[in-house]
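Chemist: Okay, predicted coordinates and the sequence, questions at the end:
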Amino acid sequence: MTNQPSITISQQPLTIEQVVAIAKAKASSKLSDDVAFKQQIQRGADFLAKLLADEGVIYGVTTGYGDSVTVPVALDKVHELPVHLTRFHGCGMGEYFDAEQTRAILVARLRSLAHGASGVSWTLLERLQALLDADILPLIPSEGSVGASGDLTPLSYLAGALIGERDVIYQGQQQRSAEVFKALGWTALQLKPKEGLAIMNGTAVMTALACLAWHRAEYLSRLSSRITALVSMALDGNPQHFSEALFKVKPHLGQQQVATWIRDDIAATQHQRSQQRLQDRYSVRCAPHVIGVLRDALPWLRETIENELNSANDNPIIDVEAEQVMHGGHFYGGHIALAMDTLKTAVANIADLHDRQMALLMDTKFNHGLPANLSAAENDRKALNHGFKAVQIGCSAWTAEALKLTMPASVFSRSTECHNQDKVSMGTIAARDCLRILTLTEQVVSASLLAAVQALSLRQQRHQRELTDDVKHFVDDVREQFDLVAEDRPLEAELRYWLSQIQQQRWSLYAKEDMS
């Protein structure tokens, strides 16, 4: 990670972009070396040690967990309790989080503990930072959290890795964490009485996924606007649908921003239309309203996600100044659940928008003179070739799956754990749903991108169109690696390539405005 920016983790707020930069290994991280910060963290651990010496009662430290709160744990055994917590929660299932997601999880947990209200030692923070520094990534199953008492089961794999009992990915290989620590000259961490609970009893997984989801969705709102502009030009659309005067009377800021982007993109073609339709179909005319919903949701979604990211969200909370242990429910992931249920619906509507735009481009009843299925075949080859016909079927399938997943996860609370956890958030499921919907939508957008470029190229063959410099550079960039579909060919490899480019955010689209 040489020559990369370094992001300091302290009690100062982190942003979504900072989490994403560390997750993507585009930035390193470090703990603040501020002496007062270190002392405040350690004071929490010291206070708990003093309370234990005075035989104080602390949930999850001198008692069992959850419904077992009424079961006292002898003081000579409190150091064993966090180890048992990590072990009995080792029942995750499903796919494992990838490297990017796992780094984000580590950052989110570290930032929460750095708040100074969890009663953990400075040593624990140092070891979490050391995992990030060495890119030692706990192997964490994605399924098994109800999102209240936090992300207990997935985070148990982080806690278990720290004590040498779980697998990690290190230098591309799956290994036992104890073996990796031994090779590096480290010792496995011995968790202090509350540290197992502090690591596991929080919203780090859902919050980390939410940061990654927000980042992808924000980019999609830009790319969706650019593709809509290409579609409008390819369909010989009416540019007045995006006029400034029109959007002044419905002043949603995100919607106005999208209309401005599209208006600027099509500016060079406004007086070159061959047809004079009063109204295009909704998937073109109302595109700013559809994309604008997502765009307008992004600022408050950011506020919610970053608030959770920078919070202390375990239980109990330690007030060091007042020397008080406060028992509550900050592990409840309701805010992230709502944010992800909201975001996934807005994103799925982007998939639906482009699926409908694809349908217009393909159909000679609606595409205003473009060839059927956008095939570039000519003469006697036309009858043999089917262009984007199957791709449009694929778009419908991906869109249908995305729409199906928009059912809010947060309303499916299940009473569990002897009715102790009798109202839960399902925030992690909502975040996982959102990431899946994002992938499906990116697949639709990948297909829409190629179809829109093909359609615009075919339109330009019939009626020459000038393009703005930004749009021309964008289209030329795609054309350099995408040949028009004249003779049928399998498009899977090309779709996968452009999907990867979208996910890597290949293009800088429009001027970056403040989204805070």
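Modeler: Thanks, I have the structure now.
Chemist: Please make it C-alpha for all contacts and neighbour counts, starting now.
Modeler: Fine.
Chemist: Surely residue 193 is in contact with residue 77?
Modeler: No: using CA atoms under 8 Å, residue 193 makes no contact with residue 77, being 9.4 Å away.
Chemist: Below is structure B, check it against A:
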Amino acid sequence: MNNSAPIASTSAVVFNGSTLTLESIGAIAKRQRPVQLERNGPFEDRIRQGAALVERILDEDGVIYGVTTGYGDSCTTVVPPELVPQLPHHLYTYHGIGAGRLLDDEETRAVLACRLASLSQGASGVSWPLLEQIEAFLQHDILPCIPAEGSVGASGDLTPLSYLAAALCAERDVRFAGETMPASQALAKIGRAPLQLRPKEALALMNGTAVMTALACLAWLRTEQLLLLSCRITACNIWAMNGNAYHYNSTLFAYKPHVGPQSVAARLRADLQSAQPARNDHRLQDRYSLRCAPHVIGAVEDAMPWLQAQIQNELNSANDNPLIDVDTATVLHGGHFYGGHIAMAMDTLKAGVANIADLLDRQLALLVDSRFNNGLPSNLSGAQGARSSINHGLKALQISASAWTAEALKNTMPASVFSRSTECHNQDKVSMGTIAARDALRTLELTEQVVAAMLIAARQSLQLRLHVQQHTPMPQPLEDFLQQLTKTIAFITEDRALDTELQQLLAQMRQGYWRPQWAFEAASSEQ
């Protein structure tokens, strides 16, 4: 992605301590909306009061954790007054021990936005110039190079966020204008000075859940699209295999009042356009991967509002330690850096997403098998005559999809139960929220690959069913979808490598191109 790409919309996401949505973080991450601090009002006043209160408490009392003491288990170590200004630099310096891949551009923008959201709650005691420096990074698309690994999710995302703190101070590397360069060079190019961290500001930047929360925001948004697309693909598979549409009857689903399965069944009815199709002479009841698809997809869909609430609450929280309460002029010591809600949400989400991969993988296994697909050619090969002997259709695609599914399922072991005692047993119970979030994104990546494979299979199987049953009209929603598929995927007659088309589908998917819509849901949302 080109870091210098212009922002698509002039409607700014305003940071003023009010509630932000996951969608707003997603829009910032994709550079669809700019970022703007609210200036010259109560919000700016509160931020400045918090920083002033820290200074006052230091002058009057002389003791604040992480300001006049060491960090973590070193909280009993007293820092001499003359060394207090140097302490923030030491915090982000010794935490420069990240590893693994670097967060990509979208993930990094989301991290910056999530940290700005937390600090904008006005309880962190940071100065106004610190917020302006983060704002400038987002506006100019200066992206710190943040290693993904090294956080146990308490005391927050210390190690990865140290790369943000260092970059704001013109240290370490950033990505800017399509290049990787020293942060000092990028700041010079936009005419900004390095940030000079005040007491507590390194702690406020690093001691929080911004990395796990950012990844969770993006994971939730990707899952929302994936659920809708899995409904449309399932409808394609039902029709291509001559499945029984009466499995999704509205009266049937009224007897089990889970909203998610009812919604999925309604989408399938709309796509198939019939509650009672022509009788299927092969089976009275379809196999579970078709018949129970609303229950599998719907269970995940019913979890989505709960997951959204947990992530959004974390996004809009002050989650460093200690907090500075301006109203009561007190320092509040606690553990809001603990990422337990994100850990639980991501462990739940990745299990649900992997379950979708497994459902679609089972549908594909039926679809390519001539024993179960009700008259379609083996492996959905489009070759005919003598050439059918040397052509193998989607045989390898099904193997790859099965491999991706297996890895997604393997990845569902909950990270939140693997707490490790760290830092001289001061951090003796930690959330593992960042690991859970990374696992969720990897599970999503694998499942999206399965979905892309299913789009190729849908294009092939729908066309083949038309050939086999030339007098059976295709429901209009599926016909429209097939026309959309043919713009990207050519019908497979002779064997060809499909990896280029797979990658193109994945890129389109991640831009929202394949997100389906149903007219009855759009009408309902407008009322």
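Modeler: All right, it came through fine. Please read these numbers as outputs of a predicted model, since none were measured by experiment.
Chemist: which of residue 193 and residue 77 of structure 1 has more neighbours?
Modeler: residue 193 (26 against 11; other CA atoms under 10 Å).
Chemist: So residue 510 of structure 1 lies in a strand, does it not?
Modeler: No: under DSSP: H, G, I helix; E, B strand; the rest coil, residue 510 of structure 1 sits outside any strand and is assigned coil.
Chemist: Tell me, how many residues neighbour it?
Modeler: 14.
Chemist: Ok, residue 71 of structure 2 next?
Modeler: So residue 71 of structure 2, with other CA under 10 Å, has 16 neighbours.
Chemist: In structure 1, what sits opposite it in the alignment?
Modeler: Using TM-score structural alignment, the partner of residue 71 of structure 2 in structure 1 is residue 65.
Chemist: what's the nearest residue to its match if we skip its chain neighbours?
Modeler: residue 59 (7.3 Å; CA to CA, 6 or more residues apart in numbering).
Chemist: Trace residue 360 of structure 1 over to structure 2, please.
Modeler: Match for residue 360 of structure 1 (TM-score structural alignment): residue 366.
Chemist: Over to residue 391 of structure 1?
Modeler: Using TM-score structural alignment, residue 391 of structure 1 sits opposite residue 397 in structure 2.
Chemist: Burial check on the residue lying closest to that match once chain neighbours are set aside, number of neighbours?
Modeler: Closest residue in space to residue 397 of structure 2, ignoring its immediate chain neighbours: residue 453 at 6.6 Å, by CA to CA, 6+ apart. Other residues near residue 453 of structure 2 come to 26 when the count uses other CA under 10 Å.
Chemist: wait, residue 453 of structure 2 sits on residue 502?
Modeler: Yes: using CA under 8 Å, residue 453 of structure 2 makes contact with residue 502 at a distance of 6.6 Å.
Chemist: buried ones in stretch 441-458 of structure 2?
Modeler: For stretch 441-458 of structure 2, burial by neighbour count (16 or more other CA atoms under 10 Å) applies to 441-458.
Chemist: can I assume the match of residue 391 of structure 1 sits in a helix?
Modeler: Yes: according to three-state DSSP, residue 397 of structure 2 belongs to a helix.
Chemist: pretty sure it is touching residue 451, no?
Modeler: No: using CA under 8 Å as the test, residue 397 of structure 2 is too far from residue 451 to be in contact (11.4 Å).
Chemist: Which stretches in the stretch 151-300 of structure 2 count as strands?
Modeler: Taking DSSP state E, counting those that start in this stretch to define them, one finds strands in the stretch 151-300 of structure 2 at 173-176, 179-182.
Chemist: what would those strands look like in a markdown table with mean neighbour count?
Modeler: Converted to a markdown table, the strands of the stretch 151-300 of structure 2 look like this (neighbours: other CA atoms under 10 Å):
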| stretch | mean neighbour count |
| --- | --- |
| strand 173-176 | 23 |
| strand 179-182 | 15 |
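Chemist: With respect to residue 352 of structure 2, which of those lies nearest?
Modeler: strand 173-176 (34.0 Å; CA to CA).
Chemist: Which neighbouring elements make contact with the closest one?
Modeler: Contacts defined by 3 or more CA pairs under 8 Å, 6 or more residues apart in numbering; DSSP states H and E place strand 173-176 of structure 2 against strand 143-144, strand 179-182, helix 183-189.
Chemist: at 6 Å instead, please
Modeler: On a contact count with 3 or more CA pairs under 6 Å, 6 or more residues apart in numbering; DSSP states H and E, strand 173-176 of structure 2 meets strand 143-144, strand 179-182.
Chemist: Give the aligned equivalent of residue 257 of structure 2 in structure 1.
Modeler: So residue 257 of structure 2 corresponds to residue 251, using TM-score structural alignment.
Chemist: now swap in residue 139 of structure 2 and tell me
Modeler: Residue 139 of structure 2 maps onto residue 133 in structure 1, by TM-score structural alignment.
Chemist: Can you add distance to residue 147 of structure 2 and give the strands of the stretch 151-300 of structure 2 back as TSV?
Modeler: Shown next, in TSV, are those (distance: least, CA to CA, whole Å):
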stretch	distance to residue 147 of structure 2
strand 173-176	11
strand 179-182	14
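Chemist: Out of these, the one nearest residue 513 of structure 2 is which?
Modeler: Between the strands of the stretch 151-300 of structure 2, strand 173-176 lies closest to residue 513 of structure 2; by CA to CA that is 27.2 Å.
Chemist: quick one: the closest one to structure 1 mean distance?
Modeler: In this overlay with structure 1, the average offset of strand 173-176 of structure 2 from its partner residues is 0.5 Å by mean CA distance after the TM-score superposition for structure 1.
Chemist: what do you get for stretch 448-467 of structure 2?
Modeler: Superposed on structure 1, stretch 448-467 of structure 2 shows a mean distance of 0.9 Å to its aligned residues (mean CA distance after the TM-score superposition for structure 1).
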